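Asks: Predicted coordinates and the sequence they were generated for:
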Amino acid sequence: MKHIDISGIEIDKDSDAYQEVKGLTGGLTAKTMQAQTEVNIKNMQDMQAMNAENLAETMRIQREEAQRGQRLQTESNFMGAHSLDQQTSVLHAAAESMGQMGNVGGGDGMNPAGMMTGMMMGGAMGGQMAGMMNQIGQQVQNGMNTPPPMPNISFFVAVNGQQMGPFNMQQLQQLRQNGQLIAQSLVWKQGMSSWAAANTVPELASLFAPPVTGATPPPMP
């Protein structure tokens, strides 16, 4: 025999040996697929845990910054009230001294020199009191007009099937410019029940608004 065409050889698929080999190879394939699935699930769980830790840290920093701003505002108000108390005490002491000046020179009679001095000091204190009240009123008004710090909103973004983030608005703007964030990209932030397309989230609507073109003025009369 000089030549054998093995393509013409058929395997007896009903034999016990074939069934045994088929069972072994099928079991190995199933185990391989199961192991790969378990690895993918663990990687996903690890990534979700990392993202949850990052989000928790971001929220902690935001809470601390907000509390710090409130403490600074409270301390500023306290310092203003303390300054008012101190100035009031000084003016009260000066008023008592002014009352005593009316009796300069002794005796029970009226002292013109003391009265004139008291009137001059009274006018000076009145001007100082008015200036002090204006200053306190201005400080209170400035405190009322100071807006609270803007909230730092962070979103997670699904990029190429991977969960990325969290990103703040400035970072999301850069992703939008780079083409990594599109209108149909899925996003999520704390408080949302599920992932949603980016262009359906009100906070991100401005990222996908069409550019405003220059208005054409009407013809001149």
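Replies: Received it, and whenever you're ready, just let me know what you need.

Asks: Every contact and neighbour count from this point should use C-alpha atoms.
Replies: OK.

Asks: Make sure Ala158 is indeed in a helix.
Replies: No: looking at Ala158 with DSSP: H, G, I helix; E, B strand; the rest coil, it is strand, so not inside a helix.

Asks: wait, what's in contact with it?
Replies: The contact partners of Ala158, taken as Cα atoms under 8 Å, 6 or more residues apart in numbering, are 164, 185-187.

Asks: what about the helix or strand hosting Gln19, distance to the chain center?
Replies: Using DSSP states H and E, Gln19 sits in helix 16-101. When C-alpha coordinates are averaged (Cα atoms, centre = their mean, to the nearest Å), helix 16-101 and its chain have centres 10 Å apart.

Asks: ok, back up a step: neighbour-wise, which one of the contacts of Ala158 leads?
Replies: Val187 (25 neighbours; other Cα atoms under 10 Å).

Asks: Give me the secondary structure label for that residue.
Replies: Applying three-state DSSP: Val187 is strand.

Asks: before we move on, back to that, which two of the contacts of Ala158 have the greatest separation?
Replies: Met164 and Ser185 (11.7 Å; Cα to Cα).

Asks: what about versus this one:
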Amino acid sequence: MSDNNFYSIDKLVEFGMGITIANQMASSMNQSLNQMEIPGAGKAMPSSIETVYYAVMNDTQMGPYSITELSRLITDKKIVKETYVWKPGMKQWDLVENIPEVLRLIALTPPPIPNP
């Protein structure tokens, strides 16, 4: 076999080493790109920050409540579709039926257990 043949041992070893080095470079570049911050692209909100809600119950502002606490109040029928709710970012108080993420909680709340 000639040394110029692609299938010669030297060429195959050289080709294998080239592939290995290319894979290592690609892996290193991907890791660097994943850690890179792009100015102006913004970051996702950390999941530890939870939206808080306030509700008007018995003509009194109550809260702040987490979504879990709000769900409990809905289950206990203390908050209904006609309850006024506010969260940071809203211009004014609004009825639960006009706030999709809270109205969804009411729709997902099971009805009372029937009495036999």
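Replies: Sure thing, it's come through. Computed from a predicted model, the values in this text were never measured in an experiment.

Asks: TM-score for the pair, please.
Replies: The TM-score (TM-score structural alignment, normalised by the length of the second structure) is 0.58; 93 aligned residues with a Cα RMSD of 3.5 Å.

Asks: circling back to that earlier point, mutual contacts of Met164 and Ser185 of the first structure, please.
Replies: Taking Cα under 8 Å, 6+ apart as the contact rule, Met164 of the first structure and Ser185 both touch 157-158.

Asks: Report the central residue of the first structure.
Replies: Geometric centre of the first structure, nearest residue: Asn152, 1.9 Å, by Cα atoms, centre = their mean.

Asks: Tell me which residues touch that residue, please.
Replies: Counted by Cα under 8 Å, 6+ apart, Asn152 of the first structure has contacts 62, 168-169.

Asks: Using a markdown table, please lay out those residues together with neighbour count.
Replies: Formatted as a markdown table, the contacts of Asn152 of the first structure follow (neighbours: other Cα atoms under 10 Å):
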| residue | neighbour count |
| --- | --- |
| Gln62 | 15 |
| Asn168 | 13 |
| Met169 | 15 |
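
Asks: hang on, the earlier thing: show me which of the contacts of Ala158 of the first structure is closest to Thr88 of the first structure.
Replies: Val187 (57.5 Å).

Asks: Map that closest one across to the second structure for me.
Replies: Alignment note (TM-score structural alignment): Val187 of the first structure maps to Val85 of the second structure.

Asks: So its match is in contact with Thr60, correct?
Replies: No: the criterion here is Cα atoms under 8 Å, and Val85 of the second structure misses it with Thr60 at 11.4 Å.

Asks: Does Ser66 of the second structure touch Ile49 like I think?
Replies: No: judged on Cα under 8 Å, Ser66 of the second structure makes no contact with Ile49 at a distance of 10.3 Å.

Asks: Helix or strand: which one has Pro64 of the second structure?
Replies: strand 60-65.

Asks: What's the local residue count around Leu70 of the second structure?
Replies: 22.

Asks: Tell me how far it lies from Val52 of the second structure.
Replies: To Val52 of the second structure, Leu70 of the second structure is 9 Å away according to Cα to Cα, to the nearest Å.

Asks: Repeat that for Arg104 of the second structure.
Replies: If you go by Cα to Cα, the gap between Arg104 of the second structure and Val52 of the second structure works out to 16 Å.

Asks: who's more crowded, those two?
Replies: Set Arg104 of the second structure next to Val52 and count neighbours by other Cα under 10 Å: Val52 wins out with 16 against 13.
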